[in-house]
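S.K.: Here's my sequence, what's the structure:
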Amino acid sequence: MTLEFSVLLRLFDERSVAFRAAVASAPSLDVRVPTCPEWTLFDLVQHLGGVHRFWAATVATGLADAPPGRDRAGGRPAVPREREALLAWSAESTKQLLSALREAGPDRGRWTWWGPSESPQTSGAVARHPLQEIAVHTYDAQITLGALQPLPEEAALDGVEEFLSTCCAWTTAWPHKPAAVDFHATEGRSWRLSLSADGARTTRLPTPGARRSRRRRGDE
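M.R.: Model prediction:
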């Protein structure tokens, strides 16, 4: 189960604010981002703003067979280089996506770049994916300044699950012997990625406490 739609939007907004706070405190927009070595902070802001505007247009377009054209997604407008104007442009990009998602709600069908998988092609899934992108790039901006802050646990755990169910899940046959890979988070949550002729599927594993509880009930 993913996070509730309202929680996804709240975390997306909070991470976006944290991202802009990191950019605002940087000594220069031209500083290189260690975790994205070909990008400067300016490039990072430009990338995220463009992504948010693209998804805003995608959500507003509704169910479609292809992503919106550049005219609908805002084209490639000139992004301001001056810091205050750039941050305002970034905030407007966030606002556009949040507004589109709130108007659509979580269940409407939408175009997505991922095909049939465990992640539905809905506005709710669209809300989930940009949250994880802004969470990662907020980390990138903070590490550039040497001022890392903890990632909200609920966002981090959902990020693992979203990656496994969106980026790692597919319906084409696994061409090797069936296999399974288990992932364990220090916070106690675990997942299994199963690879077989049916493709790849992710399941959440019971927590150690839940397994012990079931064993005790079985012994009674």
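S.K.: going forward, measure contacts and count neighbours with C-alpha atoms only.
M.R.: Fine.
S.K.: ranges for the helices of this structure?
M.R.: Remark: helices assigned in the chain by DSSP state H are 5-24, 41-61, 83-104, 123-145, 153-162, 208-219.
S.K.: May I see the ones you listed organised as JSON lines, with distance to Pro178 and mean neighbour count added?
M.R.: As requested, the helices of the chain are arranged in JSON lines below (distance: least, C-alpha to C-alpha, whole Å; neighbours: other C-alpha atoms under 10 Å):
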{"stretch": "helix 5-24", "distance to Pro178": "34", "mean neighbour count": "19"}
{"stretch": "helix 41-61", "distance to Pro178": "36", "mean neighbour count": "22"}
{"stretch": "helix 83-104", "distance to Pro178": "39", "mean neighbour count": "18"}
{"stretch": "helix 123-145", "distance to Pro178": "28", "mean neighbour count": "22"}
{"stretch": "helix 153-162", "distance to Pro178": "21", "mean neighbour count": "18"}
{"stretch": "helix 208-219", "distance to Pro178": "25", "mean neighbour count": "10"}
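S.K.: one more to put side by side:
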Amino acid sequence: MTDSLEYGALLQLIDERSAAFGSAVAATPSLGAPVPFCPGWTLFDLVQHLGTGQRWWAAIVAAGPAETAPAKDAAQAPRELKALLAWYAESNELLLRALREAGPERECWTWWGAGMSPANAWGVARRRVHEVLVHTYDAQLAAGAVQPMPADVAIDGVAEFLETCNSTPVPWPHEPATVHYHATEGRSWLLALDGTGAWPAPLTDDAALPSASATGTAEQLLLFVWGRLTLSGPKIEGDQQVFEQLIAWEPEE
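M.R.: Take a look at the predicted model:
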């Protein structure tokens, strides 16, 4: 794995990014404010989504190795702001407590079991860091006060997305291609797409030119792969159609 953080650092980041998320929610004039890039969602919906997710993954980690995931809690979050923020803080603490008690190596169910990210508590912690990171951006955007992301966390976020969301044995249904992502902070990643699936690949000096490339800050690249920036966001070179195909691709295992 190209950019992995230590387990303790991941838990600290979950806590820090969740605090930033709560601050963004508290600063928004209305919980009914629409959330850009989450069609049909209000800020309340975003908080409920993230809080329910923290609780669900807490239960998944606590359950240990399993063939299926436990059911999500269907209860509605409170709609009053102070109570909602307290509910979210409790949701976050439930996840952190489960992760602390489990330790990084505990195996558990994950939806990315066939990919490169490990199906264990460390993999869950890393995924939740970036889930909270991007949804904090969503909440800040709804509040009209976006703050810069920590560059090192955004760098790891690009790698994590490729290793988790763009890592699958499902055959690529188009012509084989390679995609190069280059962060202006000095980090680069390569994604290979072919009949074996989609896999992050090592960058070598003698590698052939990629089919397409995207260049920007780590934050821009992270927002791009998460669908928060369009093709007009980072600098795109090569065959733009490859990115269009990748964005539209929904592999089913």
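S.K.: Show me the one of the helices of structure 1 that comes nearest Trp111 of structure 1.
M.R.: Of all the helices of structure 1, helix 41-61 sits nearest to Trp111 of structure 1, with 6.8 Å by C-alpha to C-alpha.
S.K.: which residues in structure 2 does the closest one match up with?
M.R.: Per the alignment by TM-score structural alignment, helix 41-61 of structure 1 matches residues 43-63 in structure 2.
S.K.: contacting residues around the residue most central in space within structure 1?
M.R.: The structure's structure 1 has its C-alpha centroid closest to Gln132; by C-alpha atoms, centre = their mean the separation is 2.3 Å. By C-alpha atoms under 8 Å, 6 or more residues apart in numbering, the contact list for Gln132 of structure 1 reads 155, 159.
S.K.: Could you identify the residue of structure 2 that aligns with it?
M.R.: Checking TM-score structural alignment: Gln132 of structure 1 goes with His130.
S.K.: I'd like the distance between its match and Asp138 of structure 2.
M.R.: Distance from His130 of structure 2 to Asp138 of structure 2, counting by C-alpha to C-alpha, to the nearest Å: 12 Å.
S.K.: separation between the residue nearest to the centre of structure 1 and Glu161 of structure 1?
M.R.: In terms of C-alpha to C-alpha, Gln132 of structure 1 sits 10 Å off from Glu161 of structure 1.
S.K.: And His184 of structure 1, by the same measure?
M.R.: Distance from His184 of structure 1 to Glu161 of structure 1, counting by C-alpha to C-alpha: 11 Å.
S.K.: Ok, Ala179 of structure 1 next?
M.R.: 19 Å.
S.K.: hang on, isn't Asp30 of structure 1 packed against Leu44?
M.R.: No. The pair Asp30 of structure 1 and Leu44 fails to qualify as a contact (C-alpha atoms under 8 Å) at a distance of 10.4 Å.
S.K.: Next, count neighbours for Thr172 of structure 1.
M.R.: 12 (other C-alpha atoms under 10 Å).
S.K.: what do we get in structure 2 for it?
M.R.: So Thr172 of structure 1 corresponds to Val170, using TM-score structural alignment.
S.K.: Now Asp198 of structure 1. Nearest residue, chain neighbours left out?
M.R.: Nearest residue to Asp198 of structure 1 in three dimensions, chain neighbours excluded: Ala173, at 5.2 Å (C-alpha to C-alpha, 6 or more residues apart in numbering).
S.K.: any idea how far the one you found is from Arg201 of structure 1?
M.R.: Taking C-alpha to C-alpha, one finds Ala173 of structure 1 at 11 Å from Arg201 of structure 1.
S.K.: These two: which has the busier surroundings?
M.R.: Between Ala173 of structure 1 and Arg201, counted using other C-alpha under 10 Å, the more crowded position is Arg201 (20 against 13).
S.K.: residues in contact with the counterpart of that one in structure 2?
M.R.: Alignment note: Arg201 of structure 1 maps to Trp199 in structure 2; criterion TM-score structural alignment. Applying C-alpha under 8 Å, 6+ apart, we find Trp199 of structure 2 in contact with 116, 162-163, 166-168, 191-193.
S.K.: Which one of the residues you listed sits in the busiest neighbourhood?
M.R.: Leu193 (26 neighbours).
S.K.: and that one, what is it in contact with?
M.R.: 172, 176-178, 199.
S.K.: Neighbour-wise, give me the winner out of these.
M.R.: Among those, Trp199 has the most neighbours (other C-alpha under 10 Å), with 22 neighbours.
S.K.: Would you quantify the distance from the spatially closest residue to Ala60 of structure 1 that is not a sequence neighbour to Gly49 of structure 1?
M.R.: Residue nearest to Ala60 of structure 1 in three dimensions, not counting chain neighbours: Ala100, with 5.9 Å by C-alpha to C-alpha, 6+ apart. Distance from Ala100 of structure 1 to Gly49 of structure 1, counting by C-alpha to C-alpha: 15 Å.
S.K.: swap in Val59 of structure 1?
M.R.: 15 Å.
S.K.: ok, the aligned partner of Ala19 of structure 2 in structure 1 - contacts?
M.R.: Using TM-score structural alignment, the equivalent of Ala19 of structure 2 in structure 1 is Val17. Listed by C-alpha under 8 Å, 6+ apart, Val17 of structure 1 has no contact partners.
S.K.: rewinding a little: which of the contacts of Leu193 of structure 2 does structure 1 keep?
M.R.: Among those, the contacts conserved in structure 1 (both residues aligned by TM-score structural alignment, their matches' C-alpha atoms under 8 Å) are 172, 176-178, 199.
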